[in-house]
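[1] Need a 3D model of the sequence below.
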Amino acid sequence: MKSVIRHVGLSALSLAVLAGCGATTVSSEQAQTTNQSTNQTTQVALSAPPQVDQALTLNQIMANPDWMGLFAQGAYWSDDGQSIYFARQAHGAPTKTYYQQSIDGTAASELALNQLHSADQRRGVLNNDKTRKAYIYQGNLFVKDLNSGKVSQLTRQNTAVDGVRFLNNGDISYWQGDNIFKIHQGSGLVEEIASIKMAAEPKGVQAPSTYIAKQQHRLIQYVAMQQDNAKAKQDYKAELTKADPTMSAKTWYLGDKEVVTNLSLSPDGRYVILALKDKSYSWRGEHDIMPNYLGKDGYVDAVPARARVAEDKNPGERLVLLDLDTHAKKDITIEGLTGFDEDVLAAVKTENAKAKGESYDSEKAPRKLQLMQDWGWSQSAIQWSESGDNVAVMLEAVDNKDRWIATVNFEKASLTTQHRLHDDAWVNYNFNQYGWLPNSDSLYYLSEETGFSHLYLKEQGEKAKALTQGKFVVSDITLGPKAQFIYYKANKTHPGMDNVYRVEIATGKDEQLTQWQGQLDYTLSPDGTALLLNASTRIQPAELFVQAIGGELKQLTNYTSDAFNNYAWQAPEVVAVPSTHGAGEVYARVYLPQGYDKNNADKYPAVIFNHGAGYLQNAHYGFSGYFREFMFHNLLAQQGYVVMDMDYRGSKGYGRDWRTAVYRQMGTPEVEDLKDGVNWMAANVNVDAGKVGTYGGSYGGFLTFMALFNEPELFQAGAALRPVTDWAHYNAPYTSNILNTPDVDPIAYERSSPIEHAEGLQKPLLIMSGVLDDNVFFQDSVRLVQRLIELEKPMFETAIYPVEPHGFRQPSSWLDEYRRIHELFEQELKK
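    Down below sits the predicted model:
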């Protein structure tokens, strides 16, 4: 589940460090490295874990994570590229502290509160000659002269500014709510260039229409005079608005049935594209609340809850084009989209109808569409060319089977398909970055059409050209400041190792810029000469580095605590488990027991951890976002367990086919992979296959259920944390991707929901949920518990956490949770 499983504290994207600072580096002897282009695999040689002088304790592992260090968050370049900015925040603290640090390696300096408004901002827009930068800070608009460094505040209001852009003539435009303004650079005049009202247009002065009204106007002179005066004033105001240059633009009335969900102004200030949605639609559930039993006033608080996929009826969006010069409004038609009316779910509907003894007749009909939703790719789905002569929109079907990049014909208000990405399963919510090359009609974009996310270049009317290709994943693209190169991140050398590359647009020449053996994120400097890296290895968390293009890597921060750095952590081995179910190889992390001896006559017990989110990568060479679990697995290894952490099918980082293997059958291929994992451990690391347990949270909790319910001999015990028990009760944006919707595809929901398979439980099960979980509702666990009671299953226990949301926050809750998991494994796996 995207955004579902991240534990509070260190995020997976900010956990990083350099190998030269005490990290365990990955050598060819230690690591199993796959050459993706040749599909050749080097056999892994498992090394013995390090000896430790002091045993880990659950109290230490589950303590406030600040003991590991307060790491840099949200790092970005200064405007001049000579320093970086970042924040640090103590666990549970309400505010952040902000810092600036020179790239020459000097210590970071803390920024005072009265300095924050003038500090360089991460997000902003540049004028055409890149001499000025406009940005929003605390809801107000600022502009910075990049030559002098002078910062000027342009607004000081309680109504927040929502967006800003420079116009081609140098003026600044910004919008607040549905109103668009322009600041004239010469005079400083603030002009409202578009006032958009989501209301019916006022009727104005109306002539009498009924008999009685007409009679009143005919017989009563005073009434007739009032009517004539009102009409004259109305006509005068209309003429004045046209003739008087000091008047603001005429108001747009777009009806009272919809709301504006997206607004984009062209660089020349002439056109506005709006996305509108039925105002009756809400993400909130119509029928439910989430009860908070520990309300501050001593009563039960009714907390609003999101809608379930079974009741979420997304109406889609429609696009409207406003011409501010002519005051013409045009509805943008969708007929220009290839496949806009295809019945893409015909096969699914036919199968479900047949199961009910019915038939299904396929018919073409316009599909519901919307702008491609932003799942963290930090760009608008509406992209204007530099001049404003062209605009592209990225649209997705609400049924999740198509993504289009289309250009808009301003005269006809029609769409022309430039690229269609169709997927019989679902289009990925990642890998949707795109844009225009400057001074051209060429688009660059990411697409998974070959089975892996790659970078393409397409001139309008021409065939697209692939700039990258191979069995690896390209992400995080950045157009260089001179538009000579496109920079990107990819896992070319191994699915669990990231590096930064760039491709020369004119020649297609590809160049690797970093030599990292772990995971990283990058930001290109404003002048394109250096990279800011947030990079990690398996046993060291987040630090920042800078590397000049073609230069040496230099560490900037060192916030990992001595207590953490000085401990002899076991770096998990990353292995490839051969699949007996047609999956090829399944990557996994393996932790070996203290004093491991493969030839030991006594076989080891084992635990398999199931990562959350489904679509998430954890068997990599970076520091895990599951940092508590990383430490817990070290503890288990010290106590004689082998621990495996698999990137089962559905996980991120391995391409489209791996991702969509779970389509309409969640919990089936993943459990097959877990079975291969158990067999691999029995064959390779002396594990007793009859003494293996499993656990995980959210999607990992769901997977624990599916394994225990459907393969009761596979694991001897399982713990499910914050688990999904019935997919019909989860949210629509995530679930409808994989299982369609319950009204269309009940087969997929019944096949994939643990509550439908609960009769298979035969081994001890621990269910743990937070009462304030607004992601996977506490009700999920309540319903399953009642189902197990009615099935007369005696081998389960529950634990509830009254103050916890999906990602637990209180160290005491973490400790209680993992004490119970540890006790379960000790009791059931060491008999």
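
[2] Every contact and neighbour count from this point should use C-alpha atoms.
    OK.

[3] Helices along this structure, start to end?
    Counting by DSSP state H, one finds helices in the chain at the ranges 58-61, 211-219, 221-243, 346-355, 562-565, 627-638, 656-660, 669-684, 699-710, 732-739, 746-752, 778-790, 811-829.

[4] Out of the ones you listed, indicate the one that is most buried.
    For the helices of the chain, the largest average neighbour count (mean count of other C-alpha atoms under 10 Å) is found in helix 699-710, namely a mean of 27.

[5] tell me what that helix is packed against?
    strand 604-610, helix 669-684, strand 687-697, strand 717-721 (3 or more C-alpha pairs under 8 Å, 6 or more residues apart in numbering; DSSP states H and E).

[6] Second chain to compare with the first, below:
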Amino acid sequence: MNKKYFLYILAFLSLQATYAQTSDLTVEKIMQDPTWMGTFPSNVQWGPNSEYIYFSYNPEKNPADSLYRVSRKTPTQLEKVSWQDEQKLIPQQGDFNRARNKKVYTREGVLYLYDLRKEKEEKLLELSESLSSPQFLNDEDKISFILDNNAYVYNLDTGTLNKLTNIRTGSQKEQKDRELSAQDQWLQDENLQLLEEVRKRKENEDAQKAYRDMTASPEAFAFYTGDRHLRNLQVSPNAEYVTFQLITTADAKDTDVPDYTHLSGYTVNLPARSKVGSAQATMEAMVYNLEKDTVYKVETENLPGIKNLPDYVKDYPDKEWKEEVREVYPNGPWFSANGEKAIMVIRSRDNKDRWIAQLDPETGNLKSLDRQRDEAWIAGPGIGYSWSGGDIGWLPDNKTIYFQSEETGYSHLYLLNVESGKKTQLTSGDFEVFDPMLSNDGKSWYLTTSEVDAGQRHFYKMPVRGGKMQQLTSLTGNNEVALSPDEKYMAIRYSYTNKPWELYLKKTSASAEAKQVTTGQSQEFQKYDWRDPELVKFEARDGAMVPARLYKPSATANNGAAVVFVHGAGYLQNAHSWWSSYFREYMFHNLLADLGYTVLDIDYRGSAGYGRDWRTGIYRHMGGKDLGDQVDGVKYLIAEHGVNPEKVGIYGGSYGGFITLMAMFTEPDTFEAGAALRSVTDWAHYNHGYTSNILNEPVNDPIAYKRSSPIYFAEGFEGNLLIAHGMIDINVHFQDVVRLAQRLIELKKENWEMAVYPVEDHGFTQPSSWTDEYRRILKLFNETLLD
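    Predicted coordinates:
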């Protein structure tokens, strides 16, 4: 036989064998309605008496989950809660008294009190409008609540109601303009004389208003909000002050997303967000001094560093930069239990500063206690965001506050004495702290950390002033703990890499055994031997060790090709030891490995779980270190796992779609094929809250936007590209890929295609759309990487 012909036959047979690799999985199977996998618990919470665990569950495969419960005494007996009983449940929201034997709350706007010892619910107050935000005051015979944007106090002993504030919307002139003219007053009076039922209703409304306003005189001070919206109204524990925020909305131009498949048969524009750099809402913090019967603004102009310019201004030497007082978002206050002290969290609008400050409610002045500055942006577990203070509060001594900070590079728990200024770090190390909470007696902390491993979460108990942490969970993976109100038991929502979430029950002890409560996997799901991907680290070009999940094919199936998956959200962790929120992609990676592909899923720079420097590694250059990590991951696959450098594909959605485009446009020698799903193509068209943190604002930092947006690099495209996008995506708008498509057309680029999904938003919901999208992805890789 001719030698050249023999080699051709061998190559042909080898190619046929490659395509002949099979799997028990199909795209249709893994992209169908997720109920095929089984039912898994969510929204786990305890009843107030620590007897029952409640959770959402759906073993009957109904259109939606139902509420189930299980007694800690008989944890194997699951019970569906009827809708009648569900309406009677004590809400999770509300406030306990100091002894934690009474709870005050609202249900459908009605004020209730629940006695845990007597297991008795008492209706306290029902008015014509909804009540909200009830709180026990220092004098626990009194409860504050909010009604119609005003603060009230209800006396449990006497049943009397006291209106504390007189806050009115609009201006005083607008209020006057609402008064009836003589003609309209005559018509109303005539109606009341003629119609008895109308007269009765008016008399009832007047009586209720008089009851609410019994302490207010016609000459009482009134505070008008003007064109501002009121938020976060609260009463201090000693009932001496009421605090609130006033929001002035911005006149920003919002975008519209056309829905071509609207039920009406017409094209309907869906309201969506504005773009980064547009005008933003402003916030003011206010104090209502009840004794002085007046309102004043919390002053933030004297905070240290309030006029600091960001470092990036040095890249624009020809632009004039003024040192001005920056806009801030004041959050809080948080009052000490006795109401004598208060703290606030102030965030600069550019999100480069967070101040924790003590508020003097008598004057509205602030004293800075702690300043955290980051030239990139402030974030991290427990740190909160612009309109949130994060995990912060007081110890029972009324002089020590707790909070989280990334001061050391990882989010840890701190104490600070507001009288002495002494700050104490309670936890330390290359790990992060999540959701710290004080024990009922105030002597201990309960908290979750990643101390065991960045890819695991465990629950701990620690002395309130710091010391040895006692690990209370032991199952490898993620342990989401709901602690019973009496702190004697833990309801644990647990999962592992290849095991979806199940519910476990365990005594609050390190040595106790965790007992499995639910078993939700379907028989069909259990038939397949789901991979436990290897957690690996490879070295990036700057020496950083990058974590990733590695899915390896069998030796006989290995075709030498590789696929790199890029998770979305940017700040998200996926190379971990628990069940992924990307469960469809996880199953798809099992299918790819069955077919002979090596799959690498990387927690690139910008991902969550690895501290401040990892999070901010993408500052001012998305598509820099994060893309470099993908390229270095491919080098790792080639060097360590025998991957053919000419057979590498990449895919991902949202931020992952953005990275895919940058990879295809700027690294054509590394990636032969890519599937970019719901991708950002030009960051100047994304939202403000996310983008301005990382790239600042386009008008101030155009350099960052131009080097971070794929649309500027489309000239470099050489390989094979699939672009897929939902047409009613109100997060990353369809406009993004339309503009990119026009660029590719103008550049006369070939070997790209676009798949559009007319009924889909950013997160697909229809199995038919998921199936079509992933069939196209698989086809792309099979046809371009295996020839």
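
[7] just to revisit the earlier point, can I get the helices and strands packed on helix 699-710 of the first structure in TSV with distance to Leu708 of the first structure?
    As requested, those are exported to TSV (distance: least, C-alpha to C-alpha, whole Å):
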stretch	distance to Leu708 of the first structure
strand 604-610	13
helix 669-684	9
strand 687-697	9
strand 717-721	7
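
[8] closest to Lys257 of the first structure out of those?
    strand 687-697 (41.0 Å; C-alpha to C-alpha).

[9] need the contact list for the aligned partner of Met768 of the first structure in the second structure.
    Matched to the second structure by TM-score structural alignment, Met768 of the first structure sits across from Ala724. Listed by C-alpha atoms under 8 Å, 6 or more residues apart in numbering, the contact set of Ala724 of the second structure reads 675-678, 754-757, 773.

[10] mind redoing it with 10 Å?
    653, 657, 675-679, 734, 737, 753-757, 773-774, 776-777 (C-alpha atoms under 10 Å, 6 or more residues apart in numbering).

[11] now Gln234 of the first structure
    Gln234 of the first structure sits next to 204-205, 228, 240 when contact means C-alpha under 10 Å, 6+ apart.

[12] which one among those gets closest to Glu311 of the first structure?
    Using C-alpha to C-alpha, the contacts of Gln234 of the first structure come closest to Glu311 of the first structure at Gly204, 40.9 Å.

[13] In this structure that closest one contacts Lys237, no?
    No: assessed by C-alpha atoms under 10 Å, Gly204 of the first structure is found out of contact with Lys237, at 11.6 Å.

[14] per the alignment, Ile745 of the second structure corresponds to what in the first structure?
    In the first structure, the residue matched to Ile745 of the second structure (TM-score structural alignment) is Ile789.

[15] got a list of what its match touches?
    By C-alpha under 10 Å, 6+ apart, the contact set of Ile789 of the first structure is 783, 796.

[16] what does Asp80 of the first structure give?
    So Asp80 of the first structure contacts 120, 146-147, 149, 525-527 (C-alpha under 10 Å, 6+ apart).

[17] do Ala224 of the first structure as well
    Contacts of Ala224 of the first structure (C-alpha under 10 Å, 6+ apart): 208, 214, 216-218.

[18] for Ala232 of the first structure, same thing?
    Neighbouring residues of Ala232 of the first structure by C-alpha under 10 Å, 6+ apart: 205, 226, 238.

[19] Closest one of these to Asp301 of the first structure?
    Val205 (49.7 Å).

[20] what range in the second structure does stretch 725-740 of the first structure sit on?
    By TM-score structural alignment, stretch 725-740 of the first structure lines up with residues 681-696 in the second structure.

[21] cool, and stretch 568-580 of the first structure?
    Counting by TM-score structural alignment, stretch 568-580 of the first structure sits on residues 529-541 of the second structure.

[22] May I have the distance across that stretch, first residue to last?
    Terminal residues of stretch 529-541 of the second structure lie 36 Å apart, using C-alpha to C-alpha, to the nearest Å.

[23] cool, stretch 90-108 of the second structure as well?
    Distance between the boundary residues of stretch 90-108 of the second structure (C-alpha to C-alpha) amounts to 12 Å.
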